[in-house]
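**Q** Just to be clear, the model below is a prediction. Sequence and coordinates:
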Amino acid sequence: GINLTKGLGAGALPDVGKGAAEESIDEIMEHIKDSHMLFITAGMGGGTGTGAAPVIAKAAREARAVVKDKGAKEKKILTVGVVTKPFGFEGVRRMRIAELGLEGLQKYVDTLIVIPNQNLFRIANEKTTFADAFQLGDNVLHIGIRGVTDLMIMPGLINLDFADIETVMSEMGKAMIGTGE
């Protein structure tokens, strides 16, 4: 959305994020058109993630990746949203925007994993800075995605391939992840 945003952010305005994604959708689709699986990660409650994520998810749902090794069989892109909700201190307005964005995203992803940033305070302490708290959120997003991909690529007790993951996650709706040490 370089024309709309002039290279800047969306200014916490989801309509600007949406417009920017729509403006750039051909370029975005060029990058994902041959994908079998797409993870859409976003921080919900602002402009870019809240506005752009549903646009990208919708385009991915409508796209068809041609699987060449099985003839001209068409197959949809398995789309997984892994997003964060705002911290409580970010305010009611930001949380409302996040909820509206989640409703829009839920319509187009096969599986939606929502990580409430507020829950990260359970693993933080009094010395955790705001920057550290946001980094914790990024780390949890990474762990969630890594958990799914590791099931397919890491040998272990449970060996799954993409078809197994697709069966479980296609049209799944909301999902949860858990971690432990």
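**A** Yep, it's here. Numbers count the residues shown, from 1 in each chain.
**Q** use CA for all of it now, contacts and neighbours both
**A** Noted.
**Q** And for the longest helix anywhere in the chain, what's in contact with it?
**A** For the chain, the helix with the greatest residue count under DSSP state H is helix 130-153. By Cα atoms under 8 Å, 6 or more residues apart in numbering, the residues outside helix 130-153 that reach it are 39, 41, 82-84, 115, 117, 120-121, 124, 158-162, 165, 177.
**Q** Would you mind checking those residues for buried ones?
**A** Those of those that meet the buried threshold are 39, 41, 82-84, 115, 117, 120, 160, 165, by 16 or more other Cα atoms under 10 Å.
**Q** List the buried residues in stretch 133-145.
**A** 133-134, 136-138, 140-141, 144-145.
**Q** Equivalent analysis for stretch 53-73, please.
**A** Buried residues in stretch 53-73 (16+ other Cα under 10 Å): 53-61, 63-66.
**Q** now the strands for this structure?
**A** Here the chain has its strands, by DSSP state E, at 37-43, 64-67, 73-76, 78-85, 111-116, 173-175.
**Q** helices or strands up against the longest one?
**A** Secondary structure elements in contact with strand 78-85, counted by 3 or more Cα pairs under 8 Å, 6 or more residues apart in numbering; DSSP states H and E, are strand 37-43, helix 48-62, helix 92-106, strand 111-116, helix 130-153.
**Q** what's stretch 104-116 in contact with?
**A** By Cα under 8 Å, 6+ apart, the residues outside stretch 104-116 that reach it are 53-54, 57-58, 61, 78-87, 137, 140-141, 169-177.
**Q** thinking again about what came up before, closest to Ala12 among the buried ones among the contacts of helix 130-153?
**A** Closest approach between the buried ones among the contacts of helix 130-153 and Ala12, by Cα to Cα: Thr84, at 15.1 Å.
**Q** I'd like to know how far the closest one sits from Ala60.
**A** Distance from Thr84 to Ala60, counting by Cα to Cα, to the nearest Å: 20 Å.
**Q** now swap in Ile115 and tell me
**A** Ile115 is 22 Å from Ala60, by Cα to Cα.
**Q** In addition, the following structure is provided for comparison:
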Amino acid sequence: MDRDEQSFTGTVIKVVGIGGAGLNVVNAMLAAGLAGAEFLAVSTSQPRLRKSNAAVTIKIGTDPRSFGTGGDPAKAQTAVQESRQQILESLQGADIVFLAAGLGGGTGTGATPELATLAKEAGALVVAVVTKPFSREGKRRIELAQKGIQALLPLVDSLIVIPNDRLISMAGKDTSLLEAFKPADDLVRQTVQGMAEIISTHGHINVDFSDIRTVLGARGMALMGIGTASGPDRALEAVRRAIHNPLLEGVDIHDAKGVLLNIAGSSSMTLDEFDQICKAVTEQVSDDATVIVGMLVDEVLGDQIMVTVIATGINT
């Protein structure tokens, strides 16, 4: 079965893009053909919503003439409160809600904490994946983004922060702006897809939604990584790639309170390789951490081993 074409049945996953950056991420995920999630776009700007490919678009705020917040988070907070009922109805039935936004501007910074509160009210686990602005965008945007992070932490189950400055160090001088942002978009997509596959795919060692709830319930900052490798050292190399993501800021798996580890490979994967991966992860976390392991045999992977790590409850 093609991993990208699997239907993630059972658990209801909703992805909410908030503001300009969030809407861009949702469009990128839809273009990549991510299955099994429902997509919502939320903005204070109707013109921006017209460019969204999400099935559900929500213009927040009651002012029909509004074209945005002018960089004022308070206006976005008010807009969410004015559209509270419509948002709640759209989030009903979700088991997990992913919030994707860029912090530092008005809508992303102001609306995302409000949406997190509504998603929790709807009974969902809430994972926020947000970006921080480039440092050269100015002190005010950086300070607003930091305030947004502090506002989100107590409201969400897990928070993943992607600093745009890391994109500069990863990209070459001739990299186009669109290409430079692709790793960040991919990380958001992989986070949603990886978690959806872990929940819904029937493996030899199954991970179900209650396991996800246990790990995400640790609260705090999170690390989500997917590593794939082939060759003689594929097991340890896949782990290394999964837990050392240059895009993630201020997170160290050593401090995690909960870890969800999913290992996928073809029937060529050996018991020793499985043991190497488990050992490599458990040696890096506290003895008190809750570690849940899933294992899937997927012949599509061929010579590759894929390791997915979700580490949560990380204090910064």
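**A** Yep, it's here. Not measured: the values here are computed from a predicted model.
**Q** Just the TM-score for the two chains, thanks.
**A** The TM-score (TM-score structural alignment, normalised by the length of structure 1) is 0.83; 169 aligned residues with a Cα RMSD of 2.0 Å.
**Q** rewinding a little: looking at the helices and strands packed on strand 78-85 of structure 1, which is nearest to Gly11 of structure 1?
**A** With distances scored as Cα to Cα, the stretch of those nearest to Gly11 of structure 1 is helix 48-62 (8.1 Å).
**Q** now the angle from that closest one to strand 78-85?
**A** With axes from the mean of the first three to the mean of the last three Cα atoms, to 10 degrees defining the directions, helix 48-62 of structure 1 sits at 170 degrees from strand 78-85.
**Q** compared with structure 2, how much does helix 48-62 of structure 1 deviate?
**A** Its aligned residues in structure 2 lie a mean 1.1 Å from helix 48-62 of structure 1 after superposition (mean Cα distance after the TM-score superposition for structure 1).
**Q** Let's have the strands of structure 1 in JSON lines, adding distance to Ala20 of structure 1.
**A** Output for those, formatted as JSON lines (distance: least, Cα to Cα, whole Å):
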{"stretch": "strand 37-43", "distance to Ala20 of structure 1": "15"}
{"stretch": "strand 64-67", "distance to Ala20 of structure 1": "23"}
{"stretch": "strand 73-76", "distance to Ala20 of structure 1": "24"}
{"stretch": "strand 78-85", "distance to Ala20 of structure 1": "19"}
{"stretch": "strand 111-116", "distance to Ala20 of structure 1": "22"}
{"stretch": "strand 173-175", "distance to Ala20 of structure 1": "26"}
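**Q** So which of these is nearest Glu22 of structure 1?
**A** strand 37-43 (15.6 Å).
**Q** In structure 2, what stretch matches that closest one?
**A** Here strand 37-43 of structure 1 aligns to structure 2 at residues 96-102, judged by TM-score structural alignment.
**Q** residues making contact with the matching stretch?
**A** Taking Cα under 8 Å, 6+ apart as the rule, stretch 96-102 of structure 2 contacts 11-23, 25-26, 91, 108-109, 112, 116, 119, 124-133, 188, 192.
**Q** Recalculate using a threshold of 6 Å.
**A** Stretch 96-102 of structure 2 is contacted by residues 13-18, 21-22, 108, 124-131 when judged by Cα atoms under 6 Å, 6 or more residues apart in numbering.
**Q** after superposition, how close is that stretch to structure 1?
**A** Mean deviation for stretch 96-102 of structure 2: 0.8 Å (mean Cα distance after the TM-score superposition for structure 1).
**Q** Also stretch 185-193 of structure 2?
**A** Averaged out, stretch 185-193 of structure 2 is 1.9 Å away (mean Cα distance after the TM-score superposition for structure 1).
**Q** now that stretch: which residue numbers in structure 1?
**A** Going by TM-score structural alignment, stretch 185-193 of structure 2 sits over residues 138-146 in structure 1.
**Q** From the chain's centroid, how far away is the matching stretch?
**A** 11 Å (Cα atoms, centre = their mean, to the nearest Å).
**Q** now stretch 80-89 of structure 2
**A** On Cα atoms, centre = their mean, the centre of stretch 80-89 of structure 2 falls 23 Å from the chain's centre.
**Q** For that stretch, buried residues please.
**A** Using 16+ other Cα under 10 Å as the test for burial, stretch 80-89 of structure 2 gives 80-81, 84, 87-88.
**Q** Structure 2: which residue goes with Thr79 of structure 1?
**A** By TM-score structural alignment, Thr79 of structure 1 lines up with Val126.
**Q** State the number of residues packed around the closest residue to Met37 of structure 1 other than its chain neighbours.
**A** Leaving out its chain neighbours, the residue that sits closest to Met37 of structure 1 by Cα to Cα, 6 or more residues apart in numbering is Leu78, at 4.5 Å. Using other Cα atoms under 10 Å, the number of residues around Leu78 of structure 1 comes to 23.
**Q** Give me the distance between Leu78 of structure 1 and Ala63 of structure 1.
**A** Leu78 of structure 1 is 10 Å from Ala63 of structure 1, by Cα to Cα.
**Q** ditto for Val168 of structure 1
**A** Using Cα to Cα, Val168 of structure 1 is found at 20 Å from Ala63 of structure 1.
**Q** Now do the host helix or strand of Gly22 of structure 2: distance to the chain's middle.
**A** Using DSSP states H and E, Gly22 of structure 2 falls within helix 19-31. Offset of helix 19-31 of structure 2 from its chain centre (Cα atoms, centre = their mean): 13 Å.
**Q** What of stretch 128-140 of structure 2?
**A** Here stretch 128-140 of structure 2 is found 17 Å from its chain centre; the criterion is Cα atoms, centre = their mean.
**Q** now do stretch 145-165 of structure 2
**A** Here stretch 145-165 of structure 2 is found 12 Å from its chain centre; the criterion is Cα atoms, centre = their mean.
**Q** gap between the two ends of that stretch?
**A** 13 Å.
**Q** Over to stretch 21-41 of structure 1?
**A** 14 Å.
**Q** Show me what Val309 of structure 2 lines up with in structure 1.
**A** In structure 1, Val309 of structure 2 lands on no residue (TM-score structural alignment).
**Q** What residues does Val309 of structure 2 make contact with?
**A** Going by Cα under 6 Å, 6+ apart, Val309 of structure 2 touches 224-225, 260-261.
**Q** in which helix or strand would I find it?
**A** strand 305-314.
**Q** With distance to Arg96 of structure 1 as added columns, please give the buried residues of stretch 53-73 of structure 1 in a markdown table.
**A** A markdown table is the format used below for the buried residues of stretch 53-73 of structure 1 (distance: Cα to Cα, whole Å):
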| residue | distance to Arg96 of structure 1 |
| --- | --- |
| Ala53 | 16 |
| Pro54 | 16 |
| Val55 | 19 |
| Ile56 | 21 |
| Ala57 | 21 |
| Lys58 | 22 |
| Ala59 | 24 |
| Ala60 | 26 |
| Arg61 | 25 |
| Ala63 | 30 |
| Arg64 | 33 |
| Ala65 | 35 |
| Val66 | 38 |
